[in-house]
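**Student:** Quick one, structure for this:
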Amino acid sequence: MFTGLVEHIATVSKIDNRAESGYDMIFSDAAPILNDVQIGDSICINGACLTVTEFGKDDGGFFRVGLANETLQRTNLGTVQAGSKVNCERAMSAHTRFGGHMVQGHVDSTATIVGRVPDGDSIRYTFQFPADRAALMPYLVEKGYVTVDGTSLTLTMVEDAERKFAIALIAHSQEKVVLTDKTEGDVVNIEVDCVGKYILGSEERINAMVERIVDARIESVLKAKGLM
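**Tutor:** Have a look, this model is predicted:
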């Protein structure tokens, strides 16, 4: 579990293609988040929870992760190149101040930046889901949470029909995250608020269960009356 408060920006130093099984990716300039790292630890990279398989603390620090095909298909990590910058956050600890929101590191979809407009010392970004991810829109609520490339942000606008939503990136955050360097046409990773997933998902399951109970009861009554 993560908070969506980016700790550090690391650099992609090497990408190893593992044939049809995915990629290994190595990140450098990572020393600030390696002081307590262990093999098997989780680090959120641009919003995707990945497992550390190797690390070293010399020469600025590095760590390696493996990316499965599912991760490459669901996120923008398949398009990053050596030299790209990425947001990093270690898994939250029990004594961490919970300043963001509950982030699982499970990217739901990518979205495209369709607007980038300065607003005072803030930047307003507008994103759009692809047509086949329209089902995610009910999980976005104005003034609710959304995770963009691993960054916990507040939704300022939601347009269901257009599959669009927006955030305002304040000056402080602009210095801490990779979104600042992205512009219209670029693709970002999106994780909707997991609380909404549980609420709406539970409602759907409860409705389905009630329907099954009602159907079974109707069938039982009809059989008892010899109508089936």
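
**Student:** going forward, measure contacts and count neighbours with C-alpha atoms only.
**Tutor:** Fine.

**Student:** so which helix or strand takes in Ala208?
**Tutor:** Element membership of Ala208 [criterion: DSSP states H and E] is helix 194-224.

**Student:** Give the other helices and strands that that helix contacts.
**Tutor:** Helix 194-224 sits against no helix or strand, with contacts defined as 3 or more C-alpha pairs under 8 Å, 6 or more residues apart in numbering; DSSP states H and E.

**Student:** And the helices in this protein, which stretches?
**Tutor:** With helices called from DSSP state H, the chain shows them at 69-74, 171-174, 194-224.

**Student:** Could I get the contacting residues of the closest residue to Ile9 other than its chain neighbours?
**Tutor:** In this structure, Ile9 finds its nearest non-sequential neighbour in Asn87, 4.8 Å apart by C-alpha to C-alpha, 6 or more residues apart in numbering. Shown here is Asn87, whose contacts under the criterion C-alpha atoms under 8 Å, 6 or more residues apart in numbering are 6-10, 44-47, 149-151, 177-178.

**Student:** To check against the first, give me the structure of this:
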Amino acid sequence: MFTGLVEIIGTVSTLEELDKTGSGGGGTSLTISDAQDILGDANLGDSISVNGTCLTVTQFDKTSFKVGVAPETLRRTNLGSLKKGSNVNLERAVSASTRMGGHFVQGHVDTIASIVSVTPDGNALTFRFKPRDPAVLRYIVEKGYVTIDGASLTVTKVQDGPEGWWEVMLIAYTQEKVVTAAKRVGDHVNVEVDQVGKYVEKSVAGYFEGAANGEFAILEKMVNKLVDERLQALGK
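**Tutor:** Next comes the predicted model:
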């Protein structure tokens, strides 16, 4: 579990393709340097969020650490596009004493999104994102949270639909702390939506399914009642 508050920006120093016949299963091993600020209390097996993706530390020293990235993770995230010298957002998993300044982030990427526009607004920047999977838009609401490359950000605008998008604003301080500020139109970011929306959706769906008891669905009754009331009001 993470907070979405990026601690530092690290640098990819090496990428190594893993043998398909070995334990790596054909994934990639990443070594990330310039990470000394988060390795003072590191242990093998620790979880570190790399661009919003929860990965396991397999080796480390005072300034760098290594993680393995499975093929499925490469397909579902932007980690497959990393190169030597790429910068990445880093955050350690939460501890009992961590301040929850962002929101609950799992490090499980839901989809990737492309940057469709970057608009200056004073010393801030407004980024508009279009998701590869439009279905995630139902979990994104104005003034709600969304995680972009591991950074917890507030949604400022959202447009639903197959061609939908959402926007976030990066203030000057945030621009210095996350990799997103250096990205351009056409670049991709990892996206994790707020898990609260998913739990609410499942709970509501379960309630209506369980309450139907083989009769007409309660939701259908509610809709019919609202339609009847509306028709009566129009008739007057």
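
**Student:** I'd like the contacts of Asn87 of structure 1 written out as JSON lines, with distance to Pro130 of structure 1 and neighbour count added.
**Tutor:** Written out in JSON lines, the entries for the contacts of Asn87 of structure 1 read as follows (distance: C-alpha to C-alpha, whole Å; neighbours: other C-alpha atoms under 10 Å):
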{"residue": "Val6", "distance to Pro130 of structure 1": "26", "neighbour count": "25"}
{"residue": "Glu7", "distance to Pro130 of structure 1": "29", "neighbour count": "16"}
{"residue": "His8", "distance to Pro130 of structure 1": "29", "neighbour count": "18"}
{"residue": "Ile9", "distance to Pro130 of structure 1": "27", "neighbour count": "22"}
{"residue": "Ala10", "distance to Pro130 of structure 1": "28", "neighbour count": "25"}
{"residue": "Cys44", "distance to Pro130 of structure 1": "23", "neighbour count": "27"}
{"residue": "Ile45", "distance to Pro130 of structure 1": "22", "neighbour count": "23"}
{"residue": "Asn46", "distance to Pro130 of structure 1": "19", "neighbour count": "31"}
{"residue": "Gly47", "distance to Pro130 of structure 1": "18", "neighbour count": "33"}
{"residue": "Asp149", "distance to Pro130 of structure 1": "17", "neighbour count": "29"}
{"residue": "Gly150", "distance to Pro130 of structure 1": "19", "neighbour count": "34"}
{"residue": "Thr151", "distance to Pro130 of structure 1": "20", "neighbour count": "30"}
{"residue": "Val177", "distance to Pro130 of structure 1": "24", "neighbour count": "24"}
{"residue": "Val178", "distance to Pro130 of structure 1": "22", "neighbour count": "22"}
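
**Student:** Of these, which is the nearest to Val188 of structure 1?
**Tutor:** Each of these was scored against Val188 of structure 1 by C-alpha to C-alpha, and Asp149 proved nearest at 5.8 Å.

**Student:** Mind checking the helices of structure 1 for the one nearest to Leu34 of structure 1?
**Tutor:** Evaluated over these, closeness to Leu34 of structure 1 peaks at helix 171-174, with 22.2 Å, by C-alpha to C-alpha.

**Student:** Comparing the closest one with structure 2, how large is the average distance?
**Tutor:** Per the superposition on structure 2, helix 171-174 of structure 1 and its aligned residues are separated by 0.4 Å on average (mean C-alpha distance after the TM-score superposition for structure 1).

**Student:** Go through that helix and flag the buried ones.
**Tutor:** Counting neighbours by 16 or more other C-alpha atoms under 10 Å, one finds that the buried residues in helix 171-174 of structure 1 are Ser173.

**Student:** do the same with stretch 200-219 of structure 2
**Tutor:** So stretch 200-219 of structure 2, judged by 16+ other C-alpha under 10 Å, has buried residues Ile218.
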